[in-house]
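In: here you go, sequence then predicted model.
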Amino acid sequence: MQYLRTPDACFEGLNGYSFEPHYISVDDFEGGELRMHYLDEGSQDGEVILMLHGEPSWSYLYRNMIKPLTDKGYRVIAPDLIGFGRSDKPTERGDYTYQRHLDWVRNILTQLSLSHVTLVCQDWGGLLGLRLVAEHPELFARVLAANTMLPTGDHAPGDAFMKWRTFSQAVPEFPVAGIIKGATVTELTEQVIDGYNAPYPSEEYKAGVRQFPLLVPISTDDPQTDANRQAWQVLQKFEKPFITAFSDSDPVTVGGDGIMQKLIPGTKGQSHTTITQGGHFLQEDQPKQLAKVLLQFINDNPISTH
């Protein structure tokens, strides 16, 4: 598999992102390997919080949430999906599939021998993370879902998503930071914009971010429809603590929290919240508030009682 690796120099001096990089090797399914980056902050003995990003962000999205969590003794792991951030970037769009992304992220769980995991998932972090919860429920202790979904293609995705999907394929130059900027309610500084653009020195590096919108199941003939339906069968029996923390200004995932609260037993009795003044990328708009909700959720649901 042909891939590009963003030069380390692109990540030097990024605003608020001075974390040490860590890497694992994952199968490229063509006889070779790819390098996958992840952050690993806090006490190695602390409970694990796994934070999964989506499209077209990377672990930089979680930079302002990490310290409030590690200060409380937690171990925070935040991978960059293949094609994103500091992870390797296959150059052919056909190299990216939903199943491959699942298998790549699964390596974080298996190679790091993670258990009793609290999952934080947003956007594609949920399409991947919720599938992994369904496939490995024994590894997860809790789930916080924020502005995400697990679509099967049985229901229309809505106008906001379809407009985004069309835009993502038609725009001549894929504006990674511009997309983040357009889906937040706070004004992003030039330093932050530079941070989101850092992994992509040229369009050649953007095959993954360009392909991702096409991998969301929007019809029942999608190759992942049956697997996502099966995942929902498991999630509808998932009784471990599950909380939703959607924002008040995201037209793409609006209403998804209600569906989860209706279908997933673990949501019962939890202090679900709506994060105010938050766009689709609520980790950027309201990182401290989301971290506070997460910490309270963990405190309210100690592992020893489940």
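Out: All right, it came through fine.
In: from here on, contacts and neighbour counts on C-alpha atoms
Out: Fine.
In: tell me, how many residues neighbour residue 44?
Out: Per other CA atoms under 10 Å, the neighbour tally for residue 44 reads 12.
In: ok, residue 305 next?
Out: Per other CA under 10 Å, the neighbour tally for residue 305 reads 5.
In: what of residue 201?
Out: 12.
In: next one: residue 48
Out: Residue 48, neighbours per other CA under 10 Å, totals 24.
In: and residue 274, by the same measure?
Out: 15.
In: so which elements touch whatever helix or strand it lives in?
Out: According to DSSP states H and E, residue 274 maps onto strand 273-275. Strand 273-275 is packed against strand 242-247, with contacts defined by 3 or more CA pairs under 8 Å, 6 or more residues apart in numbering; DSSP states H and E.
In: just give me how far stretch 95-103 sits from the chain centre.
Out: 14 Å (CA atoms, centre = their mean, to the nearest Å).
In: next, the one to line up against it:
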Amino acid sequence: MEILRTPDAAFEGLSDFPFAPHYLEIADPRAAAPLRIHYIDEGPRDAPVVLMMHGEPSWSYLYRHMIGPVVAAGYRVLAPDLIGFGKSDKPAAKSDYTYAAHVEWMRQWVEALDLSRITLACQDWGSLVGLRLVAAMPDRFAGVVLSNGGLPEGGPAPRVFAIWRGFSQWSPFFPIGRIINKGTRRELSAAEIAAYDAPFPDARYKAGARIFPSLVPFAGNPAVPDQQRAWEVFERFDKPFLCAFSDRDPITRGGESRFIGRVPGTAGQLHRTLKGGHFIQEDDPQGFVAAILDIAAKGKAP
């Protein structure tokens, strides 16, 4: 396994990203050396944890407008970069990435930091990985806030997603910042687009971003049995679970219907519709923060 690491110089002068970097090494039996995960860690170390997990093809920069307000409310916020993204290491081959590997990498990270009393805030692939972590170690989690994501368990891929999956595999160009800009309702600035491009100095660094759409477990995907086992956990999960999907995401709009009623913890929650596109952290960070604080308050230790 060849491992790439984006030079620190690529991240100099980022707009609105004043957070100190933290790193933790985890093992992969296929790699000769440990993989390094980057994460943001803000707020009191003994406070209840809010874990903010990004998706495809973004990184922890996505949460820059949300971290401060949640810390100010008295929480410890952690926002990791998934392997292949942000300041984390990037295996160079698409075949290095599997859904199971992503879950295992982040499970090691959670266990190494010995996190508990976690409120998970997740979107896109942050939910596919994050919800699997909840299913694997439910005792570590106090609640979930889900926006624009899910836990697919087979079935056909929606047409709009199939188009995106084909583009990710076959387009000669894969402009990360411009892709994210297309997924927001507001227009990102040139500096913001550059910040999303920063982890990927050239095409060699984009293997993880390119392969993610093909790993989503629709029909025939080898991860479907793992998803079904995870759903067995969620069908008994009675901790607070709130859905906060956006009103203008063509990929996930209406996805809350797969959770509300099926997950016991969704009962009695103030599920809400946020205003924006797929990357709701850019369009409605205040609304997402309010949803997180609603659930995190319920998960605080007495």
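Out: Nice, I can see it. In this text the structure is predicted, and so the values were computed from the model without any measurement.
In: where does the TM-score land?
Out: After superposition, the two chains reach a TM-score (TM-score structural alignment, normalised by the length of the second structure) of 0.97; 301 aligned residues with a CA RMSD of 1.1 Å.
In: mean deviation (superposed) between the strand holding residue 274 of the first structure and the second structure, please.
Out: Compared with the second structure after fitting, strand 273-275 of the first structure has a mean deviation of 0.2 Å; criterion: mean CA distance after the TM-score superposition for the first structure.
In: and for that strand, what's in contact with it?
Out: Residues from elsewhere that reach strand 273-275 of the first structure (CA atoms under 8 Å, 6 or more residues apart in numbering): 244, 245, 246, 247, 248, 282, 286, 289, 290.
In: need the max-distance pair from those.
Out: Farthest pair in these (CA to CA) is 244 and 286. Separation: 14.9 Å.
In: who's more crowded, those two?
Out: Shown here are residue 244 of the first structure and residue 286; by other CA under 10 Å, residue 244 has more neighbours (25 against 21).
In: look up how far residue 115 of the first structure lies from that one.
Out: Relative to residue 115 of the first structure, residue 244 of the first structure is positioned 21 Å away (CA to CA, to the nearest Å).
In: next: residue 243 of the first structure.
Out: From residue 243 of the first structure to residue 115 of the first structure the distance is 19 Å (CA to CA).
In: ok, now residue 71 of the first structure?
Out: Distance, residue 71 of the first structure to residue 115 of the first structure, by CA to CA: 21 Å.
In: neighbour count: the two, which is higher?
Out: residue 115 (16 against 11).
In: and the more buried one, what's its match in the second structure?
Out: Counting by TM-score structural alignment, residue 115 of the first structure corresponds to residue 116 in the second structure.
In: in a helix, its match, correct?
Out: No. Residue 116 of the second structure is assigned coil when assessed by DSSP: H, G, I helix; E, B strand; the rest coil, not a helix.
In: name the SS class of residue 25 of the second structure, please.
Out: Residue 25 of the second structure ends up strand, using three-state DSSP.
In: list the contacts for it?
Out: Residue 25 of the second structure is in contact with 34, 35, 36, 37, counting by CA under 8 Å, 6+ apart.
In: state the distance from residue 132 of the second structure to residue 122 of the second structure.
Out: In terms of CA to CA, residue 132 of the second structure sits 12 Å off from residue 122 of the second structure.
In: for the first structure, what spans make up the strands?
Out: Secondary structure of the first structure by DSSP state E: the strands cover 3-4, 22-27, 33-41, 48-52, 75-79, 89-90, 117-123, 140-148, 242-247, 273-275.
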